[in-house]
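Asker: the sequence and its predicted three-dimensional model are supplied below.
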Amino acid sequence: MHSGPLADLDPATLHGILRLRVDVFVVEQNCSYPEIDGRDAEPSTIHFWCADPDGSPVATARLLVDGLADGRSELRIGRVCTRHELRGTGLTSAILDAVVAEIGDRPSVLDAQAHLRDMYARWGYVVVGPQFVEDGVPHVPMRRPAAPAE
């Protein structure tokens, strides 16, 4: 498992992460949208990835800091994906374990593809709004509340 901001990624790793995301979200899911959205380069964004023995990313996610209208911010998980032939091998769980460990006790949100809501529930995420369609794919907004203060 690897993680870091864009500035710490070597060009081959960045290329591999972006290619994996395009392969999954644009090609496999047949969704034409701007995958490279500018959020990867934000200094607060943390990239997570697992690599094969050659160093090529095979699973990835990113953790963003979203600014809210009231001046506060919240953490947002996004772009979680695993190479098709490696799904079901535990890589997505490893990625999410690392992301949630980074989040710690803080609250966080994500927009899950609707069929994956139960998977995200394993990390404490609950649906907090109605289903919506983004790029032709049904999604649900989910939130993981802050851990109670001890």
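Answerer: All right, it came through fine. Numbering: from 1, shown residues only.

Asker: C-alpha from now on. contacts and neighbour counts both.
Answerer: Noted.

Asker: tell me the centre residue of this protein?
Answerer: The centre of the chain sits closest to Gly78, judged by C-alpha atoms, centre = their mean, with a distance of 2.9 Å.

Asker: spit out the contact partners of the nearest residue to that one once chain neighbours are set aside.
Answerer: Distances taken as C-alpha to C-alpha, 6 or more residues apart in numbering place Arg62 nearest to Gly78, at 5.4 Å, with adjacent residues excluded. If a contact means C-alpha atoms under 8 Å, 6 or more residues apart in numbering, then Arg62 has Asp40, Thr45, Ile46, His47, Phe48, Ile77, Gly78, Arg79, Val80, Val99 as its contacts.

Asker: just the residues you listed now: which is nearest Met1?
Answerer: The nearest member of those to Met1, counting by C-alpha to C-alpha, is Phe48 at 7.2 Å.

Asker: in which helix or strand does Ala98 reside?
Answerer: Per DSSP states H and E, Ala98 falls inside helix 91-103.

Asker: so what secondary structure elements neighbour the following helix or strand past that helix?
Answerer: Using DSSP H and E, the helix or strand that follows helix 91-103 towards the C-terminus is strand 108-113. Using 3 or more C-alpha pairs under 8 Å, 6 or more residues apart in numbering; DSSP states H and E, the elements in contact with strand 108-113 are strand 73-82, strand 137-144.

Asker: and here's the other structure:
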Amino acid sequence: MNIKIKTFQELELEELYKILQLRSEVFVVEQDCVYQDIDGKDSKAIHVMGFEGDELVAYTRCFKPGYYFEEASIGRVIVKSNFRKYGFGHDILKASIDLIKNQYQTKNIKLSAQKYLIKFYETHGFIQLGEGYLEDGIPHIAMIKGS
């Protein structure tokens, strides 16, 4: 998988289209969740994209500390369904963690995890915070990674 990292302003129109298409494919259609994906926050994010050839197969968006949470944050963690068996989720998350460490000089990262992915995030050093909650009708839990 080839990873590209870009600010919103650096994204090519076709890359933005592929990002929105993948997010809709998984979060809206596959997970049967009607929610406002285009939330006005993409312009403040750094976008981490994983490509196989010209196909976008994995993605996250990262935020500096204080924008989304007090800590830096990673969101919209996604891998296209037919590519999940290759470990691309681990690759894209590691690239996102490294980006935050290097770009913002912090190891403190918070995210809102879908509960079924707790063990996945724990393998990357995240720990659960507080009680679970529903976000757009899907069980989530806050998780944090520190130094």
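Answerer: Nice, I can see it. If you're wondering where the values come from, they're calculated on a predicted model, not measured in any experiment.

Asker: thinking again about what came up before, ok so the residue nearest to Gly78 of structure 1 is a helix residue?
Answerer: No: counting by DSSP: H, G, I helix; E, B strand; the rest coil, Arg62 of structure 1 is not part of a helix but strand.

Asker: part of a strand, is Glu10 of structure 2?
Answerer: No: assessed with three-state DSSP, Glu10 of structure 2 is coil; it does not lie in a strand.

Asker: show me what contacts the equivalent of it over in structure 1?
Answerer: Alignment note (TM-score structural alignment): Glu10 of structure 2 maps to Asp8 of structure 1. Applying C-alpha under 8 Å, 6+ apart to Asp8 of structure 1 gives no contacts.

Asker: Leu93 of structure 2 and Asp32 of structure 2, how far apart?
Answerer: Leu93 of structure 2 sits 24 Å away from Asp32 of structure 2, going by C-alpha to C-alpha, to the nearest Å.

Asker: okay, the two: which has more neighbours?
Answerer: For the pair Leu93 of structure 2 and Asp32, the greater number of neighbours falls to Leu93 (22 against 12), based on other C-alpha atoms under 10 Å.

Asker: the more buried one matches what in structure 1?
Answerer: Per TM-score structural alignment, Leu93 of structure 2 is aligned with Leu96.

Asker: quick one on the thing from earlier: correct me if wrong: the residue nearest to the centre of structure 1 contacts Leu110.
Answerer: Yes: using C-alpha atoms under 8 Å, Gly78 of structure 1 is in contact with Leu110, at 6.4 Å.

Asker: what's the burial count for Phe48 of structure 1?
Answerer: Residues lying near Phe48 of structure 1 (other C-alpha under 10 Å) number 23.

Asker: the one 3 residues further on too?
Answerer: By other C-alpha under 10 Å, 17 other residues sit near Ala51 of structure 1.

Asker: who's in contact with the closest residue to it other than its chain neighbours?
Answerer: Setting aside the residues directly before and after it, Ala51 of structure 1 is nearest to Pro57 in space (C-alpha to C-alpha, 6+ apart), at 4.1 Å. By C-alpha under 8 Å, 6+ apart, the contact list for Pro57 of structure 1 reads Thr13, Gly16, Ile17, Leu20, Trp49, Cys50, Ala51.

Asker: am I right that Arg19 of structure 1 is in a strand?
Answerer: No: looking at Arg19 of structure 1 with three-state DSSP, it is helix, so not inside a strand.

Asker: that one -> structure 2?
Answerer: Here Arg19 of structure 1 is matched to Gln21 in structure 2, going by TM-score structural alignment.

Asker: quick one: its match from Ile127 of structure 2, how far?
Answerer: Where Ile127 of structure 2 is concerned, Gln21 of structure 2 sits at a distance of 30 Å (C-alpha to C-alpha).
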